[in-house]
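Asks: sharing a sequence plus its predicted fold:
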Amino acid sequence: MQQLWLKLKDISDLIVFKHSVFALPFIFVAMIVSSKAQSGTVWFGFKLLIFGLLAAVSARNFAMAFNRYADRDIDKYNPRTANRPSVDGRIGTFNMQLFIALNAIVFIVVAYLINDLAFYLSIPILIILGGYSLFKRFSPYAHLVLGVSLGLAPIAGVVAIQESIPLWSILLSIGVMYWVAGFDLLYSLQDMEYDKANGLFSIPSRFGKEATFFISRLFHAQTVLFWFLFVLSADLGFLAYVGVLISAIVLFFEHRIVLKDFSKIDRAFFTLNGYLGIIFFALIFLDRI
């Protein structure tokens, strides 16, 4: 039993399971908004709740495991990442390949069980999720690819409910894309010198710290704009606008914390952004009921 617990802990370390908090709220924002518009209720049923969770978790497991697998040669020389299970031997190459394949299969099967459009989109989504891991080797804009990867979450949510992609879901997704890309820019400042020394492409390594701060602020301003347009386009109510306002305040404090003391990047990255997603979801939920 202890061996099983240790192995599960290694897998959790590999995929950083706690970071699922970034995508899940926005999948369910899209699902409740779509369900309310379709059937007059925010409750879309246990079947889609379970399928939504399975699809979200398997897609994220695939993306994170593929990223760790593809980056083994990079991570083993970086002091910040040298103790990852994919590098230090806790999880072997074959086991990582098996984990990646199993999660890809689960995602595709769940998509097939949801509806035709979800199934048709499943393979392209997996290709995009895996693409982030390769972009840093030739393009400084991998941050945006990561943003697109998480930005697919609301699209997946609305497709599950109504098998279409309305304008409001695209606006919500673009906001998520800029949100994720903006905080990934701040997080990647930790590896700026390592990326420079090893010829890796990132905005911090190519354009420097000050430019990175500016671009991150610009991305987060776009986040607020597109979430405002989402609320407007979906014809949501007062509490949804409050959610956008609170998101803007949280992002402001995130930048203030990082500018003041860069050693607190983990607090800004995980804690504040985790709360942002949960609060945004809660206010949209309350608005719809």
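Replies: That came through fine. Residues are numbered from 1 along each chain as shown.
Asks: contacts and neighbour counts: CA atoms only from here.
Replies: Will do.
Asks: for Ala82, see how far away Leu185 is.
Replies: 21 Å (CA to CA, to the nearest Å).
Asks: which stretches in the stretch 101-250 of the chain count as helices?
Replies: Remark: helices assigned in the stretch 101-250 of the chain by DSSP state H, counting those that start in this stretch are 116-135, 142-162, 167-188, 192-197, 203-207, 209-233, 238-260.
Asks: okay, the angle between the third one and helix 142-162?
Replies: Per axes from the mean of the first three to the mean of the last three CA atoms, to 10 degrees, the angle that helix 167-188 makes with helix 142-162 is 150 degrees.
Asks: buried sites along helix 167-188?
Replies: Residues of helix 167-188 classed as buried: 168-188 (neighbour count, 16 or more other CA atoms under 10 Å).
Asks: this is the other structure I want to compare:
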Amino acid sequence: MVQIQARGQTGKVMDAPSGHWVYRLLPPSLWPYAQLARWDRPIGWQLLLWPCLWSAALVASAGAKPGDDIWTVLPSLWHMVLFLIGAIAMRGAGCTLNDLADQDIDDKVARTRSRPLPSGQVSRKQAWVFLGLQCLAGLAVVLQFNWFTVALSFASLVIVAAYPFMKRITDWPQLVLGMAFSWGALVAWSAQTGSLSLSPVLLYIGAILWTIGYDTIYAHQDKEDDALVGVRSTARLFGEKTKLALMLLYGGALMCFAGAFAVAEVPMPALAGLLAAGVHLYRQIVVLDIDNPEQCLRLFRSNNIVGWLIFAGLVLGSLWVVVKPVI
């Protein structure tokens, strides 16, 4: 387990992975900040990144047909690099804001009470400064795009700022998380076109449903502690009906994704990736044991595979249609 210095004492960070590169490369004085931004847990920024990459691939492959230039059906590499940097920066900022808002709650939950703020490794002032630096990095990324996309990106800040407080007032904080985490589906499309249409909106709605599903699985890890401290979640709301809820959420997500593909007129082979993603999501539901926290965490993390399957289907499907006449 990772060891870090806190107020002159060595303590364990319960939910930090062992042996991560963050703790090998960074000096111990920076480890608490890595914890705040969750740099040692990349699944968060990966799940934030996927709607961006899906949308970038969707807009590039829209209407692809035999004879098209191969480079025109591939998503912009420059945009994908920007989305990567932005996802890491804004996920870190969101986690830092969440920890600032939840310091009192984290101190009462076994899995989170050793985090930097409740354990005293970082002061609230230091955390706010770190939050500002991450937001500046995100701003630098956003300013590379057209002004419509800049305005669209700023609009998401209302949702991001509201999310940490939703678990106190609604059983659906995962819905607000989904709205924030899926915003990249709109941003990536507008970054390329300077506008929005039905296709990215359908992709956005589908990504929201997907996010509610996988974060419900994640929330089952803490449901007992959450009940004690009054934190609300879809995990507690659905309870024993979680599998049925996941069938509806994941099924709805796949239908929205298929609709986005159809409206954008992407090549049919792209549906192969969507079908494979559906099989993976169905398996999650079948094997899920909501009373097994370790398995819930594994299944939550496996949604990165869903991201890869859908993205690969869009990219490889377009390439297949374009290069097939040559073959």
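Replies: Cool, the structure landed. None of the values given here were measured: they were computed from a predicted structure.
Asks: mind putting the helices of the stretch 101-250 of structure 1 into CSV with distance to Ser58 of structure 1?
Replies: Below are the helices of the stretch 101-250 of structure 1 laid out as CSV (distance: least, CA to CA, whole Å):
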stretch, distance to Ser58 of structure 1
helix 116-135, 10
helix 142-162, 12
helix 167-188, 19
helix 192-197, 29
helix 203-207, 29
helix 209-233, 26
helix 238-260, 27
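Asks: looking at those, which is nearest to Thr41 of structure 1?
Replies: helix 142-162 (12.1 Å; CA to CA).
Asks: read off where the closest one ends up in structure 2.
Replies: Counting by TM-score structural alignment, helix 142-162 of structure 1 pairs with residues 173-193 of structure 2.
Asks: end-to-end on that stretch?
Replies: Taking CA to CA, stretch 173-193 of structure 2 runs 31 Å from one end to the other.
Asks: for structure 2, which helix is longest?
Replies: In structure 2, assigned by DSSP state H, the helix with the most residues is helix 77-101.
Asks: quick one, that helix and helix 184-193 angle?
Replies: Orientation check (the same axes, to 10 degrees): helix 77-101 of structure 2 against helix 184-193 gives 150 degrees.
Asks: angle of helix 77-101 of structure 2 against helix 147-166?
Replies: Using the same axes, to 10 degrees: helix 77-101 of structure 2 against helix 147-166 is 30 degrees.
Asks: what's downstream of helix 77-101 of structure 2, the next helix or strand?
Replies: helix 103-106 (DSSP states H and E).
Asks: how far apart are that next one and its match in structure 1?
Replies: For helix 103-106 of structure 2, the mean deviation from structure 1 after alignment is 0.7 Å (mean CA distance after the TM-score superposition for structure 1).
Asks: where does that helix end up in structure 1?
Replies: Structural correspondence for helix 103-106 of structure 2: residues 72-75 of structure 1, per TM-score structural alignment.
Asks: what sits up against that stretch?
Replies: By CA atoms under 8 Å, 6 or more residues apart in numbering, the surrounding residues in contact with stretch 72-75 of structure 1 are Thr81, Ala82, Arg84, Ser86, Val87.
Asks: narrow those to those in helices?
Replies: In helices, judged by DSSP H, the following of the contacts of stretch 72-75 of structure 1 are found: Ser86, Val87.
Asks: got a winner among the contacts of stretch 72-75 of structure 1 for most neighbours?
Replies: In terms of neighbours by other CA atoms under 10 Å, these top out with Ser86 at 29 neighbours.
Asks: surely it touches Ala70?
Replies: No - Ser86 of structure 1 is beyond contact range of Ala70, at 9.6 Å (criterion: CA atoms under 8 Å).
Asks: if I pick the equivalent of Trp50 of structure 2 over in structure 1, what's in contact with it?
Replies: Following TM-score structural alignment, the counterpart assigned to Trp50 of structure 2 within structure 1 is Pro25. Pro25 of structure 1 makes contacts with Gly277, Ile278, Phe280, Phe281, as judged by CA under 8 Å, 6+ apart.
Asks: pick the one among these closest to Trp227 of structure 1.
Replies: Checking these against Trp227 of structure 1 by CA to CA gives Phe280 as the nearest, at 10.1 Å.
Asks: counterpart of that closest one in structure 2?
Replies: Using TM-score structural alignment, Phe280 of structure 1 pairs with Ile310 in structure 2.
Asks: how close does that match get to Val59 of structure 2?
Replies: Ile310 of structure 2 is 14 Å from Val59 of structure 2, by CA to CA.
Asks: those two: who's more crowded?
Replies: Using other CA under 10 Å, the more surrounded residue of Ile310 of structure 2 and Val59 is Val59, with 28 against 25.
Asks: show me what contacts the more buried one?
Replies: Val59 of structure 2 makes contacts with Pro75, Trp189, Gln192, Ala264, as judged by CA under 8 Å, 6+ apart.
Asks: aligned counterpart of it in structure 1, please.
Replies: When structure 1 is aligned by TM-score structural alignment, Val59 of structure 2 is paired with Ser34.
Asks: give the buried residues for the helix or strand that contains its match.
Replies: Ser34 of structure 1 belongs to helix 24-39 when assigned by DSSP H and E. For helix 24-39 of structure 1, the neighbour count (16+ other CA under 10 Å) marks 24-36 as buried.
Asks: what's the neighbour count on Leu283 of structure 1?
Replies: Neighbourhood size, Leu283 of structure 1 [other CA under 10 Å]: 20.
Asks: could you do Lys125 of structure 2 as well?
Replies: By other CA under 10 Å, 10 other residues sit near Lys125 of structure 2.
Asks: okay, and it sits in which element?
Replies: Using DSSP H and E, Lys125 of structure 2 maps to helix 124-142.
Asks: flag every buried residue along that helix.
Replies: Buried residues in helix 124-142 of structure 2 (16+ other CA under 10 Å): Arg124, Ala127, Phe130, Leu131, Gln134, Cys135, Ala137, Gly138, Leu139, Val141, Val142.
Asks: what's that helix in contact with?
Replies: By CA under 8 Å, 6+ apart, the residues outside helix 124-142 of structure 2 that reach it are 33, 36, 82-83, 85-86, 89-90, 92-93, 96-97, 100, 117, 149-150, 153.
Asks: the closest residue to Leu245 of structure 1 other than its chain neighbours and Val242 of structure 1, how far apart?
Replies: The spatially closest residue to Leu245 of structure 1, leaving aside those adjacent along the chain, is Val224, at 7.9 Å (CA to CA, 6 or more residues apart in numbering). Noted for Val224 of structure 1: a distance of 12 Å to Val242 of structure 1, by CA to CA.
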